[in-house]
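S.K.: structural data only, the sequence is not supplied:
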């Protein structure tokens, strides 16, 4: 039960983060270049993602559970530590915070300057391509999380549900406000997702290697607490180092748009 709850929450948060970034691209291109080609590109990206999930999901279920957990755990550690590393550097001031409003303004400028080329089916190739790439690239990481989490827990539909809910929330909100969701605490959410992915990676990789966790899935809470302590401690140490060596009068990198 504990792992199932964390599965849905992790997939939901990860998908919200990526959906917000994809929404920024789609909004910038759509409002600047027109919506027909933009929506066509977005639909094509979503369709390809659906095919990837539908293809990889059943393929993973034929792998023995212990081997699956070892492989999935190792891969999640790679993804999770990557997210967590960036989140720690942002929180400590060594890396610029992700600024969706600044990214949106940059995308608007790029879209206005690009040439308009197209054909009969797609009137604006630039808008189609950018929307397609934005949705696909931002969604691939989430697709991987959905497939691996779902296959490992034996509940791909549950993982897909968390992803669909996140996409619906972000899409509806974006349609209502018609602006990038700059107020979404994206940096905090990336920190949380990094912690969750890392915790799941440790837990499942250890299980796949033959470790019997005391208390079963409840031990995941202990792993989660351990990762939180290490991550928060790393932020504290790096923040003090950053303040010590930051040039006088410098504002650091905290207000600059980051990826």
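M.R.: Here it is on my side, so go on. Just so you know, these numbers come straight off a predicted model, no measurement behind them.

S.K.: CA only for contacts and neighbour counts going forward, please
M.R.: Will do.

S.K.: where do the helices sit along the stretch 1-150 of the chain?
M.R.: Under the criterion DSSP state H, counting those that start in this stretch, the stretch 1-150 of the chain carries helices at the ranges 2-33, 35-61, 65-92, 100-113, 125-153.

S.K.: report the buried residues of the longest one.
M.R.: For helix 2-33, the neighbour count (16 or more other CA atoms under 10 Å) marks 3-4, 6-30, 32-33 as buried.

S.K.: ok, and here's another one to check against it:
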């Protein structure tokens, strides 16, 4: 089936950006496992998790085609909206300085220190290392699978572009990880989460509207208007949250 990229590219982009965030977090821990307990164990655990995730996509992706499209759009759109709003809330609070930014270097150091105490670096087969790499890849990968399935459920033929977007993100992150052998701390993670939160919220709102039979002005182009709306409100929310946090902060003792 030919893919209409005029309408499919926003789906692929949303899946790509969201997947990069999750893959970077997984790569940080996998690199720590490889550096401290052996690359064979780290790669075995990560590869096992990716195989399980691929099986989940192949199993549940086609099942969506058997459900009426409006039902899928309403349920998945609602979940996607909640998912995007959760990311967007955290990104706004981080941008406002209310909660700390996520530091991949710090996460790498903590995981490396924890694994380094296990004394399993010389073992050819290290169950702790394999399990750690498997669990983090599985945890972050499940979120990627959810995003791919949810974004791909928005219309006929969108599952393939969403999957290609996630696959592209995986290739980019793995290539950078192989080249750099360190956490991708240069990736502006909070900016990515801010952007992805806006996109997922816009897609979710659009598909909820489709699911309840709303006739969006402009058809699929309404996604662009929703994206602009969520982005504008989110940008305005950052200084508001910053002022609110400053007002609630206790005064220093004089």
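M.R.: Done, it's in. What you are looking at is a predicted structure, and each value in this text was computed from that prediction instead of being measured.

S.K.: can I get the helices of the stretch 1-150 of the first structure in a markdown table including distance to residue 165 of the first structure?
M.R.: Listed next are the helices of the stretch 1-150 of the first structure as a markdown table, based on distance: least, CA to CA, whole Å:
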| stretch | distance to residue 165 of the first structure |
| --- | --- |
| helix 2-33 | 7 |
| helix 35-61 | 15 |
| helix 65-92 | 22 |
| helix 100-113 | 21 |
| helix 125-153 | 13 |
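
S.K.: what about those helices, which gets the closest to residue 166 of the first structure?
M.R.: helix 2-33 (5.2 Å; CA to CA).

S.K.: how big is the offset of that closest one relative to the second structure?
M.R.: Once fitted to the second structure, helix 2-33 of the first structure is off its aligned match by 1.0 Å on average (mean CA distance after the TM-score superposition for the first structure).

S.K.: just stretch 164-172 of the first structure next, same as before
M.R.: Mean deviation for stretch 164-172 of the first structure: 0.6 Å (mean CA distance after the TM-score superposition for the first structure).

S.K.: rewinding a little: of all the helices of the stretch 1-150 of the first structure, which lies closest to residue 224 of the first structure?
M.R.: Across the helices of the stretch 1-150 of the first structure, residue 224 of the first structure has its closest neighbour in helix 2-33 (10.2 Å, CA to CA).

S.K.: list the helices and strands that closest one packs on?
M.R.: Here helix 2-33 of the first structure touches helix 35-61, helix 100-113, helix 125-153, helix 156-177, helix 186-208, going by 3 or more CA pairs under 8 Å, 6 or more residues apart in numbering; DSSP states H and E.

S.K.: could you give the angle of it to helix 35-61?
M.R.: Relative orientation of helix 2-33 of the first structure versus helix 35-61 (axes from the mean of the first three to the mean of the last three CA atoms, to 10 degrees): 160 degrees.

S.K.: and the angle for helix 2-33 of the first structure with helix 100-113?
M.R.: Between helix 2-33 of the first structure and helix 100-113, the angle comes out at 40 degrees (the same axes, to 10 degrees).

S.K.: quick one: map residue 95 of the second structure onto the first structure.
M.R.: Here residue 95 of the second structure is matched to residue 91 in the first structure, going by TM-score structural alignment.

S.K.: and residue 174 of the first structure, which of the helices of the stretch 1-150 of the first structure is closest to it?
M.R.: Across these, residue 174 of the first structure has its closest neighbour in helix 2-33 (7.2 Å, CA to CA).

S.K.: check the offset of the closest one from the chain's centre.
M.R.: 7 Å (CA atoms, centre = their mean, to the nearest Å).

S.K.: one more: stretch 159-170 of the second structure?
M.R.: In terms of CA atoms, centre = their mean, the centre of stretch 159-170 of the second structure is set 12 Å apart from its chain centre.

S.K.: please apply the same query to stretch 100-120 of the second structure.
M.R.: Its chain's C-alpha centre and that of stretch 100-120 of the second structure lie 21 Å apart, by CA atoms, centre = their mean.

S.K.: could you list the residues in contact with it?
M.R.: Under the contact criterion CA atoms under 8 Å, 6 or more residues apart in numbering, stretch 100-120 of the second structure has outside partners 25, 28-29, 31-33, 35-37, 94, 126, 129, 183-185, 189-190.

S.K.: mind listing what the match of residue 95 of the second structure touches?
M.R.: 97, 235, 239.

S.K.: looking at these, which is nearest residue 47 of the first structure?
M.R.: The closest of the contacts of residue 91 of the first structure to residue 47 of the first structure turns out to be residue 97 (CA to CA; 31.3 Å).
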